[in-house]
Each structure stands twice: as structure tokens, then as C-alpha cells.
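S.K.: Following is a predicted model, sequence given first.
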Amino acid sequence: MLNASWWWFFGGSFLDALIGPNLFFPGEPFLLAAGYLLSNGPVYGVVSVLIGGFIGDQLSYFIGRRYGVNGRRWLSQRIPKTRRAIARARLVLRKRGPLVVAIARLLGPVAWIMPFIAGSYALPWVTFTVFSLIGLFIGVGQFVLAGFLLAQGIELLPDMATVTLFLKEHSLFVIAFSTASMISLMLYRSKSWKKWLNISVCWLVVMLGANYYHFFVGDAYAFGAKEITNTKQSLPELDYTVYPGLAPVYQAQPINIVVVGSTPQKLMDELGWIENKTFSRDDVTFSRYLSLLSKELPPISDLYWDRQPQWYAYQLAGDLINRKHIRWWYAGKEAQSKKEIWVGSVSYDNALKLAHYKGIITILHAIDPDIDMERDKVAESASEAGWAVQYKQLGKPVAYSKSRHYFSDGRVVVLSKKKSINKI
């Protein structure tokens, strides 16, 4: 841990903000050090640099109020490198006023003399104080954050394999976006009164083309999937989240049902579920896709558990918008019992939405947030069909909010086939 008292951080930030010393004294090392210290727990470094910067700004402002024109003239004559900064600060202060005070710490040399200039031009003290505080948090915060991240180490940054996977998975979207942007720019420069209509049509056509290529032509499902290497598992150690893509940038959906010692096909057959096609496991051509749509059995979009696409997908009878569906993944065998483990994600589609899915933007079904209700219905049906049902707290409770698209108590239904007893 960095061993330094509060005054060390306060003094560095204060001198960095005070007019005169700040022209020669670099304060960034102290701000970075405060972030480094914060990564280990103590917050006094961050508090000290904020207080030091605030007092330095205030003193610089009042020095400007007191000495005004003479102070600017003295700085320009004695320290020539301030002339350009003073002229620029005066210009932007007159044009933008408080906004410039707030962002001055992001404007290089302007930050050195902005509080002094604001005081010399009699910017109201309350206005200066409010907006300089905003600027203080922005300017100091960027270096504190940088110091914090540096202290955490390179592990915070994705490795090259992750970056490569992200770029490969999103390459089609990048090409489509760039193409649509260039065409839109050419259309925008035209004098046609239809240019906005043409731009809209351009984006629609390009994105539809990207979707068609993704689902029916390209190799989006031919890379990145992970093969099972460790077949010895225990239920508490499994991951109970799945994602609509391989790169670690997608919203999670829950694993909420597990079958132990049997296959999901047997369960699904007994409960009357219908098997679906998927893009990763089946060769779905466009004509086949239209045929499945006509039967109200469209292919189910892929989800990935442990970087594997689902092995099987099923749905209950429904229409093109509303349907219950479940995906299954093989998770290996229990370490002790050697029984097969299959994990599943069951949910209910009740709407359509624009979604970020496997590197593209497309229209997919939206799931009902109450996934626990669908889990409980499967458990009830399985119990009636003679399956043993257990609820285990294997997942984490998740509250529904704008950043999450489902809520759950985190419990997982564990199903196993009851042993039949032969009666004599």
C-alpha cells in the first residue's frame, strides 16, 4: 500500500490548482497516487486531493478578483507561455461562461489560469464555485480513476483472445454500420428533398442485408464455441447464467432448471414439448425458415452456456409472438454419482424487441421478466408426470430493473426420474 499522509495529497493538488505554482508544478502524480491508494481501501487520498484542488481554485479566483488586469499583464510579461492560454481563456469565457469553467480542467494549459481569469473578469463567485466544483470532480476524477485501474493491474483489461473474439463476432455489424454511414453521408450532401427518407431506407436495407447474411449465409455459428473438457461437475459449482453471444458484453439470462440422471428429451416428450430448430445446430435455409414460420415453429435464437450453444431447444404450442420455450446444455457428469447433468433455461416469449444478439442488431422475442413462474410451471408438470422435484438455491437472486431484463429468487429446479418399483 502507498504510505503517505493526507497532507502529501492535499499539498500536491493545492499547488497544482494555485495560480503561479501550478505553471511549474505537475499535480497529476498526486492524483494518480490517490487513485492507487483508493484501490487498497483508504479514501483519505481522494478526499485530500479534492479539498486541495478546491482551495487552490478559490484562492486563484480571489487573486484574480484582487489584482485583475495587473495580474494578467504581469503573467504575460514574466511568463510568456501564458499569453496564448490567457487569450484563449478570455475568449472562451466570454463565449461560453460557466460551461468553460466546468470543463477547463480538460482543456490543457487553460486549466492553469482559468480560475484566475474568471476572477479577473468578475464572474460571480457563486457561479464560479458551482461550476468549478463540477470541473474539479471531472478533472481530478479522471486521474484518480486512472490510478485506481493501474493499481488493479493488467487483469482488468481483456486479453487479446477476448478482444479478437469480440471483433470477429461483431465484424459483420462493423462492416454494415460503416457502409450505411458512408452511403448516408453521400445522401445527406445531396439536395434532394427526399434525402432523409433515402437515408432511412439505406439503413433499413443495409441492416436487413446484414441480418440475412448472418443467419443464412455467413459462418457466424462456426467459430468460438467451447468443447467440454471437464466432465466431472458438482451442481453448486456450475455457472447459472447464459448469454446471447460469445464475447463478454451481453446481458445474462438465467439457468433455472436442471435434469440429473436422465436426458431432457425424455422429460420434454413426457410433458408434450415440441423440439425446435436452432441456427447453430441445424442447417436453416431461408426457405426452411419461412416454412417453419408458417407452422408457427420458428427457429429459436441461440444462447451460450459456458461458451456452448444449446444442444436442444423446445417450445410449447403457441403463436409467433407468444410461446414458452426451453434450451438445454449438457454439463457433464456428477463427480460422485457419475450421473449426467443437463442444465436448462426456460422462459416465456411475449413480445418482440430490437436486441443485441451474437454481434448484430436484430429483432428477437422479449422474455417475460418473471422467469420464476415458468420454472415453477415446469416443476409442477414434471411432478405430475412422476419426476422427483427439488428446489435448490444455486443461482443468485436478481431484482428486475432497467439494467436487467428478468427477476428471480435464484432457486433452480432439480429434476430426476423416480425409480420404478416392480410390484409382485
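M.R.: It's in.
S.K.: When you work out contacts or count neighbours from here on, use the C-alpha atoms and nothing else.
M.R.: Noted.
S.K.: What is the burial count for Arg83?
M.R.: 16 (other Cα atoms under 10 Å).
S.K.: Give me the residues contacting the helix or strand containing it.
M.R.: Assessed by DSSP states H and E, Arg83 sits inside helix 82-96. The contact list for helix 82-96 (Cα atoms under 8 Å, 6 or more residues apart in numbering) reads 72, 75-76, 100-101, 109-110, 113-114, 117-118.
S.K.: how about a cut-off of 7 Å?
M.R.: Contacts with helix 82-96, where a contact means Cα atoms under 7 Å, 6 or more residues apart in numbering, come from 75-76, 100, 109-110, 113-114, 117.
S.K.: ok, structure two:
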Amino acid sequence: MKVTEHKKGLAAVALIASLAALYLTGVLPELPDPKKVIEDIARTLGGLTYVFVGALAFLETGAFVGLLVPGETTVIVGGVIAGQGEIDLLPLIGIVWVACVLGDTTSFLIGRRLGRGFILKHGSKVKIDEDRLEKVESYFERHGAVTIVAGRFVGLLRALTPFVAGSSAYPYRRFLPFSVIGCGAWVGLFSVLGFIFYRSFDQVAALAGQAVLGLGVTVALGVAAVLAYRRLRDP
């Protein structure tokens, strides 16, 4: 029987889940220890972590990079490195917070000065098209300041809301306080999550191993059952 794309997708999910379970439970010992990988990254970056994470936080909105690389991932990594002890958590939060607000401000000013025509002309480089821009504009028109704060936790809104606020003539004196609040909450949450994650890495890894093992077995059995049923139904 010819294998369909749907079946290929189910098989891929089963394979990934099974490999993850084997990896986290230590059945594949030749794979690198994730904790050691984190420690190696921390030693390599050292104090440059502040600059690295801050720069990416700025570029996420200041240059719309957030549509290509989720910024929270980098902030979590920064928190993990702080948990490892190579840097301090509070300076990390402060530096990234300021960088985040500066990125929002840069995007706001670009929107104010150049308007939506600029982003439509150059947006394809960072996966922005008119449809995505209109979605953010519509949401901003309906929710205003809430979008600036809550949108910080949604990839598309986070990357485009400051620009849309600027291009819509939204007053900067109203925009800035909400940007400060949103950036502070976003940076604080994800950096602390990374910090806590590293501090309890062994416990988290053990629990994750058990959970993923169960998921892998369940998915594998489910896929096998679906394929067997379809084979019997369509000989």
C-alpha cells in the first residue's frame, strides 16, 4: 500500500518522540550531556552573555529579527547561564530590559518616520507581508495599549506592534510606559525561568525523561494502531 504524506507525518512524530525518550532516559549515552553543553556555552560566552542577549533583545523589534528567531529563547539561555554562575541574574535582567525598550523605541521611530510603505517594501527579508502587517494593525486598533504589553508575549505582535504604533501616530509618551512594563515582564519571566531551570536541571531532566518516555511509547503505539487499522480497512 502506498504510504501517504499523513502517514509519513505520523511516523515522523513517533520517531522524534521515541528518540527524545531514549535520549533523556540515558539509553543513548553517546549523545552529549545537556547540562555539560550548557556549562560549555556559559564558559565560552562568559561576560559577553550580557552583550549577546541584550543585542538580540534590541534587534528583535529594532530590526524585526523576532520573526526569524524567537527572542525569549535567547533570554532563557541568558537565565540558564546566570544559573550556572558565570554571570549575575539581576544585571542581566537590567541590561536586557533596557535593550528591549530601546529596540521598541527604534521600531516605533522607524514606523513614525517611514510609515507602513517601508515595511511592505523591505519586510519580505524578515518574513513580513501585507497580510501579517494588517493583522497586527487590526489588533492594535481594537486593543491599543494592551497590545503593547500583552503583545510582548506573542511573536508576531512583539515584532511589529512598536512599528505599527509609530506609523499610526500613537503618542510616544503613551507608548513608552507600556513598552517599559511589557519589556520588564517579558525579560523578568523568561530569564528567571532559565535561572530556575538550571538550578533544578537534574530534577527537571529526570521528570522530563519519564514524561517523554511515556509520550514516546504512547505515540508509537497510537501510530501503529492507526496504520494497522487503515491497512485492514484499505487492503
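M.R.: Yep, it's here. Model, not experiment: these values are computed from the prediction.
S.K.: Any idea what the TM-score comes out to?
M.R.: Remark: TM-score between the superposed chains equals 0.59 [TM-score structural alignment, normalised by the length of structure 2]; 160 aligned residues with a Cα RMSD of 2.7 Å.
S.K.: now, among the contacts of helix 82-96 of structure 1, which is nearest to Val174 of structure 1?
M.R.: Relative to Val174 of structure 1, the closest of those is Val100; by Cα to Cα it sits at 35.0 Å.
S.K.: Return the residues in contact with the closest one.
M.R.: Residues near Val100 of structure 1 by Cα under 7 Å, 6+ apart: 92-93.
S.K.: What's it aligned with over in structure 2?
M.R.: Mapped onto structure 2 by TM-score structural alignment, Val100 of structure 1 lines up with Thr147.
S.K.: Which strand or helix spans its match?
M.R.: Element membership for Thr147 of structure 2, per DSSP H and E: helix 145-150.
S.K.: Please point out which parts of that helix sit buried.
M.R.: Residues of helix 145-150 of structure 2 classed as buried by neighbour count (16 or more other Cα atoms under 10 Å): 145, 147-150.
S.K.: got it, and stretch 176-189 of structure 1?
M.R.: Within stretch 176-189 of structure 1, the residues that qualify as buried are 176, 180, 184, 187, counting by 16+ other Cα under 10 Å.
S.K.: counterpart of that stretch in structure 2, which residues?
M.R.: The aligned range for stretch 176-189 of structure 1 is empty, by TM-score structural alignment.
S.K.: neighbouring contacts of that stretch?
M.R.: Contact with stretch 176-189 of structure 1 is made by 195, 199, 202-203, 206-207, 210, as judged by Cα under 7 Å, 6+ apart.
S.K.: I would like the range of structure 2 that aligns with stretch 135-147 of structure 1, please.
M.R.: Alignment note (TM-score structural alignment): stretch 135-147 of structure 1 is matched to residues 182-194 of structure 2.
S.K.: Touching the matching stretch from outside, list them.
M.R.: Stretch 182-194 of structure 2 is contacted by residues 72, 75-80, 93, 96-97, 100-101, 148-150, 152-153 when judged by Cα under 7 Å, 6+ apart.
S.K.: Recalculate using a threshold of 6 Å.
M.R.: 75-76, 79-80, 97, 149 (Cα atoms under 6 Å, 6 or more residues apart in numbering).
S.K.: Now, the residues you listed that are in strands?
M.R.: Counting by DSSP state E, the contacts of stretch 182-194 of structure 2 place none of their members in strands.
S.K.: tell me the SS of Gly41 of structure 1?
M.R.: coil (DSSP: H, G, I helix; E, B strand; the rest coil).
S.K.: distance of Ala165 of structure 2 from His122 of structure 2?
M.R.: Ala165 of structure 2 sits 18 Å away from His122 of structure 2, going by Cα to Cα, to the nearest Å.
S.K.: So for the two, which residue has more residues nearby?
M.R.: Between Ala165 of structure 2 and His122, Ala165 has the larger neighbour count (other Cα under 10 Å), namely 27 against 12.
S.K.: Trace Ile19 of structure 1 over to structure 2, please.
M.R.: Ile19 of structure 1 maps onto Ala63 in structure 2, by TM-score structural alignment.
S.K.: How is the residue nearest to Thr129 of structure 1 when sequence neighbours are not counted assigned, secondary-structure-wise?
M.R.: Of all residues not flanking Thr129 of structure 1 in the chain, Gln58 sits nearest, at 7.7 Å (Cα to Cα, 6 or more residues apart in numbering). Secondary structure assignment for Gln58 of structure 1 (three-state DSSP): helix.
S.K.: For Gln58 of structure 1, what is the corresponding residue in structure 2?
M.R.: Mapped onto structure 2 by TM-score structural alignment, Gln58 of structure 1 lines up with Thr105.
S.K.: gap between that match and Ile41 of structure 2?
M.R.: The gap separating Thr105 of structure 2 from Ile41 of structure 2 is 31 Å, by Cα to Cα.
S.K.: neighbour-wise, which of these two wins?
M.R.: Neighbour count, other Cα under 10 Å: between Thr105 of structure 2 and Ile41, Thr105 has more, with 22 against 14.
S.K.: Quick one: classify the nearest residue to Phe201 of structure 2 once chain neighbours are set aside as helix, strand or coil.
M.R.: Counting by Cα to Cα, 6+ apart, Phe201 of structure 2 lies nearest to Lys35, which is 7.5 Å off, once chain neighbours are set aside. Three-state assignment for Lys35 of structure 2 (three-state DSSP): helix.
S.K.: And the strands in structure 1?
M.R.: When assigned using DSSP E, the strands of structure 1 occupy the ranges 232-233, 241-242, 253-254, 257-260, 274-275, 304-305, 308-309, 312-315, 323-334, 340-357, 360-367, 387-393, 411-417.
S.K.: Specify, as a residue range, where the fifth one falls in structure 2.
M.R.: Correspondence between strand 274-275 of structure 1 and structure 2 is not established for any residue, with TM-score structural alignment as the criterion.
S.K.: what do you get for the second one?
M.R.: When structure 2 is aligned by TM-score structural alignment, strand 241-242 of structure 1 has no counterpart there.
S.K.: elements contacting that strand?
M.R.: Here strand 241-242 of structure 1 touches strand 253-254, going by 3 or more Cα pairs under 6 Å, 6 or more residues apart in numbering; DSSP states H and E.
S.K.: In structure 2, which residues correspond to the strand it packs on?
M.R.: Counting by TM-score structural alignment, strand 253-254 of structure 1 has no counterpart in structure 2.
S.K.: counting contacts, what elements does that strand pack onto?
M.R.: Packed next to strand 253-254 of structure 1, using 3+ Cα pairs under 6 Å, 6+ apart, are strand 241-242.
S.K.: 10 Å - rerun?
M.R.: Helices and strands touching strand 253-254 of structure 1, by 3 or more Cα pairs under 10 Å, 6 or more residues apart in numbering; DSSP states H and E, are strand 241-242, strand 304-305, strand 340-357, helix 371-384.
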